[in-house]
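Participant: Task: produce atomic coordinates for the following.
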Amino acid sequence: MPTLGFTGDVMLGRKVNERQQTRRPDELWGDLTERLASLDGLVCNLECCLSTRGQRWTETHRPFHFRADPEWAIPALEAVGVDGVTLANNHVLDFGAVALRDTIDALDDAGIARVGAGRDVDEALDPLAFSAGDCRVAVVGFTDNTPEYAADPDTPGTARVECDPDDADTRSMVRDALGRADALDPDLLVASLHWGPNMVAHPDERYREFGRWLVDEGVDVVHGHSAHVFQGVDVRDGAPILYDTGDFVDDYAVDETLRNDRSFSFELSVTADGDPTELRLHPVNLEYCRVETADSAVAAWCRERMRERSADFDTTFRRDDSDLLVDID
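Facilitator: Have a look, this model is predicted:
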């Protein structure tokens, strides 16, 4: 039975980029390297561009600019077998179109599938696809962040929508992407979304409605990220909605209440036909510029917060050692 991993934001710029110049690529993942590499598929949000070129975006105010050297970043992604990344986020154009193109080229040359941004809006809407054992997986990617980074017919950028099922343009773009994914005849269809505000532990109702609408449109898994903290898990008609998978690698300052340095590796078991059967949440701790398995105290904190944040959805968890499990009917 294949198992797919989903992580939150993997930000490889700034101090992470500096430190990795003198570390092995796999040191980024700490003691999780073997665990992640053993998964049959792995998808993450790549919260930076992969380039050493370009100029900082100055057309609108940007407080942070993230980029990593692909010479080490690609081997780091390969070290844990990352199959696909979403580029639909608010940092992929931090160093302009040339750095986005370098990112696309570096990923393509490495055979790492990408989604959610492109040389134009048509490419940004194209799904990524890979095989996890006998299960064929397709992923579409969108963001509602940073309107100035949106692609159009002549300009590179992100697949940007309003996360509102009542918005006609959103319905049109999302259904276009879903139709392209369906044409690949996947067993499992994933929507990876960089949505909503930062440092919010519970999704607003508009995002709950949008996630449920995606499931009604045929999506089997909603993979959310952007808030920097994990949010609750919902299961609708057998489809897990991960409203936010939090952060996974970064150099960020830590909020001592919300604890953006704590999250999970979200691991979904599916049948060969793509039916989700079990979701495992493995607690992790974000050390400065790397990630590792959470110790017992951090793991307990993560489990308690996840139960609290999922209470609105009546999600039932059971315990397996340090992990939480959700049985999916």
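
Participant: can we go C-alpha only for contacts and neighbour counts from here?
Facilitator: OK.

Participant: ok, how many other residues are close to F264?
Facilitator: Other residues near F264 come to 28 when the count uses other Cα atoms under 10 Å.

Participant: how much space between it and N285?
Facilitator: Applying Cα to Cα, to the nearest Å, the value for F264 to N285 is 8 Å.

Participant: before we move on, what about V291?
Facilitator: 6 Å.

Participant: what does A181 give?
Facilitator: With Cα to Cα as the criterion, A181 and N285 are 34 Å apart.

Participant: Also L50?
Facilitator: As for L50, its distance to N285 is 24 Å (criterion: Cα to Cα).

Participant: Compare these two (neighbour count), which wins?
Facilitator: Set L50 next to N285 and count neighbours by other Cα under 10 Å: L50 wins out with 29 against 23.

Participant: R101 is in contact with the more buried one, correct?
Facilitator: No. Applying Cα atoms under 8 Å as the test, L50 and R101 come out as separate, 9.1 Å apart.

Participant: which residues in the stretch 51-200 of the chain form strands?
Facilitator: 67-68, 84-86, 113-115, 117-118, 128-132, 135-143, 157-158, 188-194 (DSSP state E, counting those that start in this stretch).

Participant: Touching, F6 and L36? I think so.
Facilitator: No. Using Cα under 8 Å, F6 makes no contact with L36, being 9.8 Å away.

Participant: Quick check, A37 in contact with L77.
Facilitator: No. A37 sits out of contact with L77 when judged by Cα under 8 Å, with a separation of 9.9 Å.

Participant: Same drill for these two, tell me which one is more crowded.
Facilitator: Just comparing A37 and L77: by other Cα under 10 Å the higher neighbour count belongs to L77, 26 against 17.

Participant: Name the residues of the helix or strand harbouring M306 that come out as buried.
Facilitator: Using DSSP states H and E, M306 falls within helix 296-309. Across helix 296-309, burial judged by 16 or more other Cα atoms under 10 Å covers V298, A299, C302, R303, R305, M306, R307, R309.

Participant: just these now: which is nearest R212?
Facilitator: Proximity of the buried residues of helix 296-309 to R212 was ranked by Cα to Cα; the top entry is R309 with 17.3 Å.

Participant: I have a second one here; can you model it like the first so I can compare?
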Amino acid sequence: MQTFNADIAIIGAGGAGLRAAIAAAEANPQLKIALISKVYPMRSHTVAAEGGSAAVTQAHDSYDFHFNDTVSGGDWLCEQDVVDYFVEHCPTEMTQLELWGCPWSRKEDGSVNVRRFGGMKIERTWFAADKTGFHMLHTLFQTSLKYPQIQRFDEHFVLDILVDEGHARGVVAINMMEGTKVQIRANAVIMATGGAGRVYRFNTNGGIVTGDGMGIALRHGVPLRDMEFVQYHPTGLPGSGILMTEGCRGEGGILVNKDGYRYLQDYGLGPETPLGKPENKYMELGPRDKVSQAFWHEWRAGRTIKLTV
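Facilitator: Presented below is the predicted three-dimensional model:
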């Protein structure tokens, strides 16, 4: 078995894993970082995101507004200290991505464009055309190449964490290109393995979103928190696994039943908004869980749902 030594082993090379590797490399240039991924980084699931990412940028917006939208959108079940930290650091991170080369879409005056998204009272979703996830991931990947201390292990499937007296000391992985086992020893292990959407029969996640990282952590007694909070998106193409981005509704798309009726107004998301003039937090731009629940009830009543763009 081949053995490699590193200071930090990061499992997962999507948006979170790449950002963690860059942060570690910047914090201490002497650190040796092992970045392990079961796919080539640009095939990580971050690339599938289309809509955008939220951060306060407009003068009439504020951290408090972003905080309130996030907490209320989570039915007041969010860890509020985490949300507070998150909303305060979002603008800095988004600006950092721009400095690294992320091509955020612009308004005519040159400022960053922001769009409406569900559950927000104010437009604050940064986007890069309709390929936001691709551009974010590409930016992080290209930036990571500047740091020689980041050693990538692409197409290496992590089997287990090495544990010594209750401390993570590295990982064991399979080199899927060669079919051989690899041991990567490290003083710390960072889990950035993404979600587990593929455990559901109907989902829009890629084939790699299988929750194997969560399973490894659980087997070693790592406490997993709030794993039941899986978000259901209201607009997927039936039987295809393809998601119709929320941007469709943010740009004026409407949901109607088989009778052409905008049914969301019957589920506490009204009043009905004018066609082509979506309003934040109402109708199609309500919180995703509320829109999804209304969708489900309408479907159960035998009224097929359509998205009209």
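
Participant: TM-score for the pair, please.
Facilitator: Overlay of the two chains. TM-score (TM-score structural alignment, normalised by the length of structure 2): 0.31; 164 aligned residues with a Cα RMSD of 6.4 Å.

Participant: Select the longest strand from structure 1.
Facilitator: Longest strand in structure 1 by number of residues, with DSSP state E as the criterion: strand 276-287.

Participant: list the helices and strands it packs on?
Facilitator: strand 247-249, strand 262-270, strand 290-293, helix 296-309, strand 323-327 (3 or more Cα pairs under 8 Å, 6 or more residues apart in numbering; DSSP states H and E).

Participant: do you know which of those lies nearest R208 of structure 1?
Facilitator: Within those, the stretch nearest R208 of structure 1 is helix 296-309; the backing value is 13.1 Å (Cα to Cα).

Participant: what about I190 of structure 2, how many residues close to it?
Facilitator: 16.

Participant: Switch the helices and strands packed on strand 276-287 of structure 1 over to CSV; also include distance to E123 of structure 1.
Facilitator: Output for those, formatted as CSV (distance: least, Cα to Cα, whole Å):
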stretch, distance to E123 of structure 1
strand 247-249, 27
strand 262-270, 28
strand 290-293, 32
helix 296-309, 36
strand 323-327, 35
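
Participant: Please identify the buried residues of the particular helix or strand that has E98 of structure 2 in it?
Facilitator: Taking DSSP H and E as the criterion, E98 of structure 2 maps to helix 80-99. By 16+ other Cα under 10 Å, the buried positions in helix 80-99 of structure 2 come out as V83, D84, V87, E88, C90, P91, M94, T95, L97.

Participant: Just give me the closest of these to A9 of structure 2.
Facilitator: L97 (23.3 Å).

Participant: what sits against that closest one?
Facilitator: M136, T139, L140 (Cα atoms under 8 Å, 6 or more residues apart in numbering).

Participant: Which of these fall in strands?
Facilitator: Among these, no member falls in strands (DSSP E).

Participant: Which among these count as buried?
Facilitator: Members of those classed as buried by 16+ other Cα under 10 Å are M136, T139, L140.

Participant: Dump those to TSV, plus distance to W299 of structure 2.
Facilitator: Formatted as TSV, the buried ones among the contacts of L97 of structure 2 follow (distance: Cα to Cα, whole Å):
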residue	distance to W299 of structure 2
M136	35
T139	40
L140	40
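
Participant: Return the closest of those residues with respect to W296 of structure 2.
Facilitator: M136 (32.4 Å).

Participant: Against M94 of structure 2, how distant is that closest one?
Facilitator: Distance from M136 of structure 2 to M94 of structure 2, counting by Cα to Cα: 9 Å.

Participant: shared neighbours, these two?
Facilitator: Here M136 of structure 2 and M94 have no joint contacts, going by Cα under 8 Å, 6+ apart.

Participant: Make TSV out of the buried residues of helix 80-99 of structure 2 and add distance to R185 of structure 2.
Facilitator: Listed next are these as TSV, based on distance: Cα to Cα, whole Å:
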residue	distance to R185 of structure 2
V83	34
D84	35
V87	35
E88	35
C90	33
P91	35
M94	33
T95	34
L97	31
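
Participant: Among those, pick out the one closest to I8 of structure 2, please.
Facilitator: Using Cα to Cα, these come closest to I8 of structure 2 at L97, 23.2 Å.

Participant: Show me what secondary structure element comes after the helix or strand hosting A217 of structure 2.
Facilitator: Assigned by DSSP H and E, A217 of structure 2 falls within helix 212-219. Counting by DSSP H and E, the element after helix 212-219 of structure 2 in chain order, helix or strand, is strand 236-237.

Participant: So which other helices or strands are in contact with the following helix or strand past that next one?
Facilitator: Sequence-wise, the next helix or strand downstream of strand 236-237 of structure 2 (DSSP H and E) is strand 242-243. Judged by 3+ Cα pairs under 8 Å, 6+ apart, the packing partners of strand 242-243 of structure 2 are strand 236-237.

Participant: which strands and helices sit next to the strand it packs on?
Facilitator: Using 3+ Cα pairs under 8 Å, 6+ apart: strand 236-237 of structure 2 touches strand 242-243.

Participant: between the helix holding M306 of structure 1 and strand 276-287, what angle do the directions make?
Facilitator: 130 degrees (axes from the mean of the first three to the mean of the last three Cα atoms, to 10 degrees).

Participant: Just want the angle from helix 296-309 of structure 1 to strand 262-270.
Facilitator: Going by the same axes, to 10 degrees, helix 296-309 of structure 1 makes 70 degrees with strand 262-270.

Participant: Give me the next element, helix or strand, following helix 296-309 of structure 1.
Facilitator: strand 318-320.

Participant: Can you give me the buried ones in that next one?
Facilitator: Buried residues in strand 318-320 of structure 1 (16+ other Cα under 10 Å): none.

Participant: Show me the contact partners of that strand.
Facilitator: With Cα under 8 Å, 6+ apart, strand 318-320 of structure 1 has contacts from L324, L325, V326.

Participant: so how many other residues sit close to H66 of structure 2?
Facilitator: Quick note: H66 of structure 2 (other Cα under 10 Å) scores 22 neighbours.
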